[in-house]
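**Q** sequence and computational prediction follow.
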Amino acid sequence: MSELTGLRALVTGGAAGIGLATAQLLATSGAQVAVLDLAPDDLPAGLRAYQADVTDDISVRSATDAAADALGGIDILVNNAGIGAIGSVEDNDDAQWHRVLDVNVLGMVRATRAALPHLRRSERAAIVNIGSIAATAGLPQRALYSASKGAVLSLTLAMAADYVREGIRVNCVNPGTADTPWVGRLLDQADDPAAERAALNTRQPMGRLVTADEVAAAIVYLASPAAASVTGTALAVDGGMQGLRLRPAGQ
């Protein structure tokens, strides 16, 4: 990861959870890092903070240009900003569908459009989109969220095809259920948080939730020159949830 020295990275939704873990790992690996977030407060030393709302194109363009000016350019864009949703297709109204798709899909579109002029000036340009196991596996009570992350997966492939000849690599990381503040809040709302956590642990073949640091490591690999021949790829960091079909324990 020493190859990141001298590179400039922009992380959306980088003030907490997977985004913050990624921003910190990029920085400790040698990159200069700017964070775009609705509330980029109290960031660790070494991370540049820029307030932006990914549903507002002007806000995103202004913050991206300011970050690029401060960093001297952008080599890496991590499209991490996103929100969750719970329910079947019957449970979320049109306004919530519009809101989640606006953040999770169009937010990536806006950030990418804003960063592309800067990425085109880089010799080691990379974009990493944050997807989800929900894009490739049917999960209960995640209809809206799954639809948004399925769109992210397809968007990643289309972007990779569009920009490969310009030297801009585009990949995505599909985490399993990660131990993040958002998941923690969901667990706190459950009737039996301990039982719900145990159920989530059991759902992943490795028997535990994915950590934010593990997801960050995958993101940083795909963003780094070490992955120079990797584009149009979805890297699962899900404890085997998507690919493994295990017998019940003891059989």
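**A** That came through, no problem. All figures in this text were calculated on a predicted structure; none of them were measured in a lab.
**Q** going forward, measure contacts and count neighbours with C-alpha atoms only.
**A** Noted.
**Q** and for G6, the neighbour number?
**A** 13 (other Cα atoms under 10 Å).
**Q** how near is it to I127?
**A** Distance, G6 to I127, using Cα to Cα, to the nearest Å: 17 Å.
**Q** same check, this time on G13
**A** 15 Å.
**Q** same check on G150?
**A** 17 Å.
**Q** what about the two, which has more around it?
**A** I127 (28 against 20).
**Q** on the three-state scheme, the more buried one is what?
**A** strand (DSSP: H, G, I helix; E, B strand; the rest coil).
**Q** tell me the contacts of it?
**A** I76, L77, V78, N79, I168, R169, V170, N171, A223 (Cα atoms under 8 Å, 6 or more residues apart in numbering).
**Q** farthest-separated two in the residues you listed?
**A** Between any two of these, the greatest separation by Cα to Cα is 14.5 Å, found for N79 and I168.
**Q** more neighbours, those two?
**A** Per other Cα under 10 Å, whichever of N79 and I168 has more neighbours is N79, with 27 against 24.
**Q** next up, a second structure to put side by side with the first:
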Amino acid sequence: MRLAGKTALVTAAGQGIGRACVLAMAAEGAEVWATDVNPKLLDGYDGVAGVRAVPLDVLDKAAIARVVQVMPRVDVLFNCAGFVHNGTVLQASDADWEFAFQLNARAQFWTIQAVLPRMLANDEGRGRGSIINMASVCSSIKGLPNRFIYGASKAAVIGLTKSVAADFVGQGIRCNAICPGTVDTPSLQDRINAHDDPVAARKAFIARQPMGRLATAEEIAPLVVYLASEESVFATGQAFAVDGGITI
């Protein structure tokens, strides 16, 4: 059990990558606090050993603090919440830009700020914790068409990740980002269905993956488990691409 004795907090845990990672960490022995803004999406955790489902809106700073305060300890934070906007810079609105940076970046700032004091107090004040942030290959790593706001906000996540890692590298805290390619999730399906021709849209998403297929959420989860575990104890400040070859 690679995560035995660890307590993890996961945002956007109701479906997709968040849910796959909750189940994978619980299977490895972690006690996982699975949070989501939609309480109905958390119903599927009823009876799942090692998982506590808690409604949470990560755009509510006070709500984040309340959840963290009642956790017995915090060893792992997986910031999974996010949103994908479509369009170029000429199609971007101020409202979309503000929302993307609130959810994709500021929410991570808030959750990290809330859990860090708890992590620094671990191991009798010697500090120990792993923070894992959801970024994307569409970021400072690679530009993708029609992802102006999304790419900018995820580039901010990578910068945020490296800054936290640099500030706390000597205090037992690790901070890394994961950068998936295109993953077949309910969120992606919603975006596909928003197109006039969903079949063509799905083919286009697949076509940009050199492996010729989309990833599954379960194929992203092992990287999160690795970063949550002591196996990755020497890794911090990194942006780990798991992208099916997009960045080759």
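**A** Arrived safely. Since the model is a prediction, treat every value here as computed from it, not as a measurement.
**Q** need the TM-score between these chains.
**A** Remark: TM-score between the superposed chains equals 0.92 [TM-score structural alignment, normalised by the length of structure 2]; 238 aligned residues with a Cα RMSD of 1.2 Å.
**Q** next step: the contacts of I127 of structure 1 restricted to helices.
**A** Judged by DSSP state H, helices contain the following of the contacts of I127 of structure 1: A223.
**Q** can you give me the helices in the stretch 151-251 of structure 1?
**A** 181-189, 193-203, 212-223 (DSSP state H, counting those that start in this stretch).
**Q** so the lengthiest strand in structure 2 corresponds to what in structure 1?
**A** If you go by DSSP state E, structure 2 has its longest strand at strand 173-180. Aligned using TM-score structural alignment, strand 173-180 of structure 2 spans residues 168-175 in structure 1.
**Q** next one: that stretch to chain centre, how far?
**A** Centroid separation for stretch 168-175 of structure 1 versus its chain: 9 Å, with Cα atoms, centre = their mean, to the nearest Å.
**Q** contacts for stretch 88-108 of structure 2?
**A** 58-59, 61, 79, 81-85, 133, 145-150, 153-154, 156-157, 160.
**Q** spatially central residue for structure 2, please.
**A** C80 (2.4 Å; Cα atoms, centre = their mean).
**Q** counterpart of G131 of structure 1 in structure 2?
**A** Per TM-score structural alignment, G131 of structure 1 is aligned with A135.
**Q** excluding its backbone neighbours, what's nearest S232 of structure 2?
**A** Y226 (6.1 Å; Cα to Cα, 6 or more residues apart in numbering).
**Q** next one: that neighbour from A235 of structure 2, what distance?
**A** 10 Å.
**Q** how about L103 of structure 2?
**A** Counting by Cα to Cα - L103 of structure 2 and A235 of structure 2 are separated by 26 Å.
**Q** between those two, which one's more packed in?
**A** Neighbours were counted for L103 of structure 2 and for A235 using other Cα under 10 Å; L103 has more, 18 against 15.
**Q** doesn't that one lie inside a helix?
**A** Yes. Counting by three-state DSSP, L103 of structure 2 is found in a helix.
**Q** what's the average distance of the longest strand of structure 2 to structure 1?
**A** Superposing on structure 1 and averaging over aligned pairs (mean Cα distance after the TM-score superposition for structure 1), strand 173-180 of structure 2 comes out at 0.4 Å.
**Q** ok, and what's touching that strand?
**A** For strand 173-180 of structure 2, contacts defined as Cα under 8 Å, 6+ apart pick out 119-120, 127-138, 157-158, 161-162, 164-165, 168, 220, 223-224, 227, 233, 235-243.
**Q** repeat that for 7 Å
**A** Residues from elsewhere that reach strand 173-180 of structure 2 (Cα atoms under 7 Å, 6 or more residues apart in numbering): 127-137, 158, 161, 164-165, 236-243.
**Q** please apply the same query to stretch 109-118 of structure 2.
**A** Against stretch 109-118 of structure 2 from outside (Cα under 7 Å, 6+ apart): K61, I64, A65, V68, R73, V74.
**Q** is it possible to export those residues to CSV including secondary structure, neighbour count and distance to A215 of structure 2?
**A** CSV is the format used below for the contacts of stretch 109-118 of structure 2 (DSSP: H, G, I helix; E, B strand; the rest coil; neighbours: other Cα atoms under 10 Å; distance: Cα to Cα, whole Å):
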residue, secondary structure, neighbour count, distance to A215 of structure 2
K61, helix, 16, 32
I64, helix, 20, 30
A65, helix, 16, 33
V68, helix, 17, 31
R73, coil, 17, 32
V74, coil, 26, 29
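**Q** just flag the most distant two among those.
**A** Maximum pairwise distance among the contacts of stretch 109-118 of structure 2 (Cα to Cα): 18.9 Å, between K61 and R73.
**Q** which of the contacts of I127 of structure 1 sits closest to A195 of structure 1?
**A** N79 (32.4 Å).
**Q** what does the residue nearest to S232 of structure 2 align to in structure 1?
**A** That one, Y226 of structure 2, aligns with Y221 by TM-score structural alignment.
**Q** any idea how far V54 of structure 1 is from that match?
**A** Using Cα to Cα, we find Y221 of structure 1 at a distance of 25 Å from V54 of structure 1.
**Q** repeat for G107 of structure 1
**A** 5 Å.
**Q** between the two, who's got more neighbours?
**A** Taking other Cα under 10 Å, G107 of structure 1 and V54 do not tie; V54 has more neighbours (27 against 24).
**Q** now do the contacts for the aligned residue in structure 2 for that one.
**A** Using TM-score structural alignment, the equivalent of V54 of structure 1 in structure 2 is V58. By Cα under 7 Å, 6+ apart, the contact set of V58 of structure 2 is I64, A107.
**Q** K149 of structure 1 maps to what in structure 2?
**A** So, by TM-score structural alignment, K149 of structure 1 is matched to K154.
**Q** assign its match to helix, strand or coil.
**A** helix.
**Q** how many other residues sit next to it?
**A** 28.
**Q** is it true that it touches K142?
**A** No. Using Cα atoms under 7 Å, K154 of structure 2 makes no contact with K142, being 10.6 Å away.
**Q** so what's A178 of structure 1 closest to, chain neighbours aside?
**A** V210 is the one closest to A178 of structure 1 (Cα to Cα, 6+ apart), at 4.4 Å.
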